[in-house]
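[1] dropping a prediction and its sequence here:
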Amino acid sequence: MNFELDMAQCLLRDNLDNFLARQYRFEARRQIVLGEPGWQPTLWRRFADELGLLGAGLPEQAGGSGGGAIEHMLVMEAFGKALVVEPYLECCVLAAGVLARSPGDAATALLARIAEGSAIVVPAWSEPVGGVATQARRTPDGWQLDGRKAVAVAAPWATHLIVSAQVEGTTGTSLFVVPRQAQGLALQSYPTIDGRRAADLECAGLALTAEALLGTAGASQALLEQMLDEGAAAVCAEALGVMARLHADTLAYVCERRQFGQAIAGFQVIQHRLVAMHLKIELARAATVFASLSLSKTARERALAVSTAKVTVAEACRFVAQNAVQLHGGMGMTDELPLGSYFKRATAIEREFGDVDHHLRRHARLERVAA
């Protein structure tokens, strides 16, 4: 497969790498994630105003640059290298993708606000019991939602949420845009192990206007599945940046650490481990690029490519992260080194948007259907 970036994509990658190297140093990040609100709203505005980053993968009619999956891949890899916690994945990949495929002026207007940085839209689809138990019923003024959502990442920072629900009298899934300050919506916020923020949501008599529904009632399951596949491909790209930093830090450490009068990088067993880590990263890169290029294909082709990438990347994350810690020794898991934070993010990515078992089962099911 011959894959080359065009000039605009190269500029996006290089400008973002340079910006994050200057503005997103690890020690400052550590203090931000430990404090309140846990992210940098001013930096988010700079992403929009100085870099045009928030619209890099959005359509031009919504104020974006007309990019797509490859632009998202480049941004997410750069964010993985710097361990950025700002909600680009949740807002500009997941929610923006749903809004871009939803008809109506309200969806287009909200998408434009994402591109300019004035709205942060976050999806909330997972539930404590699995499936979609949240119920929506029609009212004279629009809709009423009742139910709970679990682990909505970046929800504490959102201005709007996209909530999945089952409309009374239908069997399909529907998606609703919910303002963060809507009456009847309660959030219980908490930090995650990898330095982000999430929230559990409770909708109790949550009243919405008729325009809150995205698309047709009961017909959003395919839209939701595509959103989750795009999210899985995006975290695979983020993992490439995380693993690259784990590998680079480990290489630097073994070149400094000395035993028996020489750097341990000179020992053949150490060299073999570093090469194996590099090979795992390159295999993960090939699978991630293919998955990103497959997001515009048929649902089956997209799902097969994404599941393949997710399994490949999850196994690479575990191998690279564990070897990085082992080669650093006990200090590898302390908070004194960035390595521990990168290890935690790599571990979270293993399970985000489905773990290895989930994607192996899905891949096998799709292959059986084809046969």
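    Good, I have the coordinates.

[2] all contacts plus neighbour counts: C-alpha atoms, from now on.
    Noted.

[3] residues in contact with stretch 149-157?
    Around stretch 149-157, the neighbours that count as contacts under C-alpha atoms under 8 Å, 6 or more residues apart in numbering are 87, 90, 120, 122-128, 134, 161, 187, 189, 196-202.

[4] mind listing the helices for the stretch 101-250 of the chain?
    Taking DSSP state H, counting those that start in this stretch as the criterion, the stretch 101-250 of the chain contains helices spanning 105-116, 221-256.

[5] switch those over to a markdown table; also include distance to Pro156 and mean neighbour count.
    Putting these into a markdown table (distance: least, C-alpha to C-alpha, whole Å; neighbours: other C-alpha atoms under 10 Å) gives the following:
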| stretch | distance to Pro156 | mean neighbour count |
| --- | --- | --- |
| helix 105-116 | 16 | 21 |
| helix 221-256 | 19 | 22 |
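
[6] against that first model, consider the following:
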Amino acid sequence: MAMVLSEEAGMLKDAAKGFLADSAPVSQLRRLRDEESADGFDRSTWKDMAEMGWTSVLVPEEHGGVAMGHVAAGVIAEEMGRTLTASPYLSTAIMGATALSRFGSDAQKGEWLPRIAAGDAITAVAVDEGRKHNPVNVTTQAERSGNGFKLTGAKSFVAEGHIADMLIVSARTAGGDAEKEGISLFLVPQDAAGVKIQRASMVDSRNSARIELDGVEVDADALLGEVDAGYKPLESILDSGRAGLAAEMSGSAQECLHQTVEYLKERKQFGEIIGTYQGLQHRAAHLYSEIELGKSIVLKTLQTLDMAPDHAAMMVSAAKSKMGQVAQLAAQESIQMHGGIGMTDEYDIGFFIKRVRVAEALFGDANYHTDKFARMRNY
């Protein structure tokens, strides 16, 4: 497949860029932070996104979606990265839709996918239990109880956890704490008895939560996929989110470069435009080349997810690792080339370095995915 966007994806990209620049600029994130918003995102903007079909790009047509695929989802995520749009798009429109459309039962699809497509339901994936991403390390227990299961344990760093209507929870139904076999996935309503959710304030002013499960009872219909065989579906769900994050970081990196180049064209020092200094030109050129490499691998990854999702894991890790490194480089170089004012709250550039740090770590940082890539290549 050609490494270019289709005409349809290009039109979606232009529409997303225009809408987000007007309706969800960085100033909206600043306002949400300053007002200490209880939701952490603007529900009116989220509803507008749903009306434009963004929440349904990965939902099959028979469930009210438009089924445009991961390239389309990534195009939207990339433009969100440019404006640091705070929304449950990643957790819901990408990961939640992937989980249910690929692994849900007919009843689960019928209940949740139309609501996701309409922007009426928010989902969150509760997988990690420690400080570092490790989806194999599952100590949350799911014991058989009556006609279903009883869940006990805790999850940390659950993106959009405190606003989610439904949680996708990994729990152990067999095996040891660090074994792939014996992991099962469950759909847990946020308001289920025994669910305790504590919102965490993140450095990027985005949503995260710690979730405790104290004997939460769910029936057998809450099982997503097969019992004891949830690790492979979980990795597929996570890979969809990792690719979305890579696309978002690509947008953030591009915007960092754009804002920095514009600043270099205007800022004077000793009577000279600092953009005329060759040292700064070299740094900007190097950053540009790294961003272009990152854009290519992200697009290839999104195309692979659309064409062969069961064989995309290696590409996803390559994209998440590379784009995580590039986005951090872009944010750091932007701060450096803005000088001291780059660290002040007056300039938006500081918001980018905070978001990039969180996005790079979420669902596995560059080191995690470099190691994973090497293991898949039998290095």
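    Sure, I can see it. The model shown is predicted, which means the values in this text are computed figures rather than measured ones.

[7] what's the TM-score for these two chains?
    Overlay of the two chains. TM-score (TM-score structural alignment, normalised by the length of the first structure): 0.94; 368 aligned residues with a C-alpha RMSD of 1.8 Å.

[8] quick one on the thing from earlier: any of the contacts of stretch 149-157 of the first structure buried? List them.
    The neighbour-count criterion (16 or more other C-alpha atoms under 10 Å) marks 87, 90, 120, 122-127, 134, 161, 187, 189, 196-202 among the contacts of stretch 149-157 of the first structure as buried.

[9] hmm, Gly119 and Trp46 of the second structure touching each other?
    Yes - between Trp46 of the second structure and Gly119 a contact is recorded at 7.2 Å, counting by C-alpha atoms under 8 Å.

[10] so for the two, which sits in the more crowded spot?
    Of the pair Trp46 of the second structure and Gly119, Gly119 is the one with more neighbours under other C-alpha atoms under 10 Å, namely 24 against 20.

[11] excluding its backbone neighbours, what's nearest the more buried one?
    Ala50 (5.1 Å; C-alpha to C-alpha, 6 or more residues apart in numbering).

[12] my guess is Gly195 of the first structure contacts Gln31. True?
    No - at 10.5 Å, Gly195 of the first structure and Gln31 do not qualify as touching, with contact defined as C-alpha under 8 Å.

[13] how about CSV for the helices of the stretch 101-250 of the first structure, with distance to Glu315 of the first structure added?
    Shown next, in CSV, are these (distance: least, C-alpha to C-alpha, whole Å):
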stretch, distance to Glu315 of the first structure
helix 105-116, 33
helix 221-256, 11
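
[14] out of these, nearest to Glu211 of the first structure?
    Closest approach to Glu211 of the first structure among the helices of the stretch 101-250 of the first structure (C-alpha to C-alpha): helix 105-116, 7.4 Å.

[15] which residues of the second structure does stretch 285-292 of the first structure align to?
    Counting by TM-score structural alignment, stretch 285-292 of the first structure lines up with residues 295-302 of the second structure.

[16] mean deviation, the matching stretch versus the first structure?
    Its aligned residues in the first structure lie a mean 1.0 Å from stretch 295-302 of the second structure after superposition (mean C-alpha distance after the TM-score superposition for the first structure).

[17] re the thing from before, of the helices of the stretch 101-250 of the first structure, which is nearest Pro59 of the first structure?
    Closest to Pro59 of the first structure of the helices of the stretch 101-250 of the first structure, according to C-alpha to C-alpha: helix 105-116, at 9.2 Å.

[18] which residue range of the second structure does that closest one align onto?
    Helix 105-116 of the first structure maps onto residues 107-118 of the second structure, going by TM-score structural alignment.

[19] how about the strands in the first structure?
    Secondary structure of the first structure (DSSP state E): strands at 121-124, 135-139, 142-153, 160-167, 173-179, 185-191, 197-209, 213-214, 258-259, 262-263.

[20] tell me the most buried of these?
    strand 121-124 (a mean of 29; mean count of other C-alpha atoms under 10 Å).

[21] of all the strands of the first structure, which one comes closest to Ala286 of the first structure?
    Ala286 of the first structure lies closest to strand 142-153 among the strands of the first structure, at 27.5 Å (C-alpha to C-alpha).

[22] how much does that closest one stray from the second structure?
    Counting by mean C-alpha distance after the TM-score superposition for the first structure, strand 142-153 of the first structure comes out at 0.9 Å.

[23] matching residues in the second structure for that strand?
    Mapped onto the second structure using TM-score structural alignment, strand 142-153 of the first structure covers residues 148-159.

[24] over to stretch 307-322 of the first structure?
    Mapped onto the second structure using TM-score structural alignment, stretch 307-322 of the first structure covers residues 317-332.

[25] what distance do you get for Ala359 of the second structure to Arg31 of the second structure?
    From Ala359 of the second structure across to Arg31 of the second structure, the span is 21 Å (C-alpha to C-alpha, to the nearest Å).

[26] so the two - more neighbours on which side?
    Set side by side, Ala359 of the second structure and Arg31 show more neighbours around Ala359, with 22 against 12, by other C-alpha under 10 Å.

[27] map that one across to the first structure for me.
    For Ala359 of the second structure, the residue aligned by TM-score structural alignment is Ile349.

[28] quick one, what contacts the counterpart of Arg206 of the second structure in the first structure?
    Residue pairing (TM-score structural alignment): Arg206 of the second structure is matched to Arg196 of the first structure. Contact analysis of Arg196 of the first structure by C-alpha under 8 Å, 6+ apart lists 33, 38, 85, 153-154.

[29] Arg196 of the first structure and Tyr24 of the first structure, how far apart?
    Taken as C-alpha to C-alpha, the span from Arg196 of the first structure to Tyr24 of the first structure is 15 Å.

[30] how about Thr334 of the first structure?
    Taking C-alpha to C-alpha, one finds Thr334 of the first structure at 21 Å from Tyr24 of the first structure.

[31] neighbour count winner among the two?
    Legend: neighbour count by other C-alpha under 10 Å for Thr334 of the first structure and Tyr24, higher for Tyr24 (17 against 12).

[32] which ones are touching that one?
    Contact partners of Tyr24 of the first structure, counting by C-alpha under 8 Å, 6+ apart, are 82, 84.

[33] distance-wise, check it relative to Leu304 of the first structure.
    Distance, Tyr24 of the first structure to Leu304 of the first structure, by C-alpha to C-alpha: 35 Å.

[34] now Val167 of the first structure
    30 Å.

[35] with Gly332 of the first structure instead?
    Counting by C-alpha to C-alpha, the gap from Gly332 of the first structure to Leu304 of the first structure is 35 Å.
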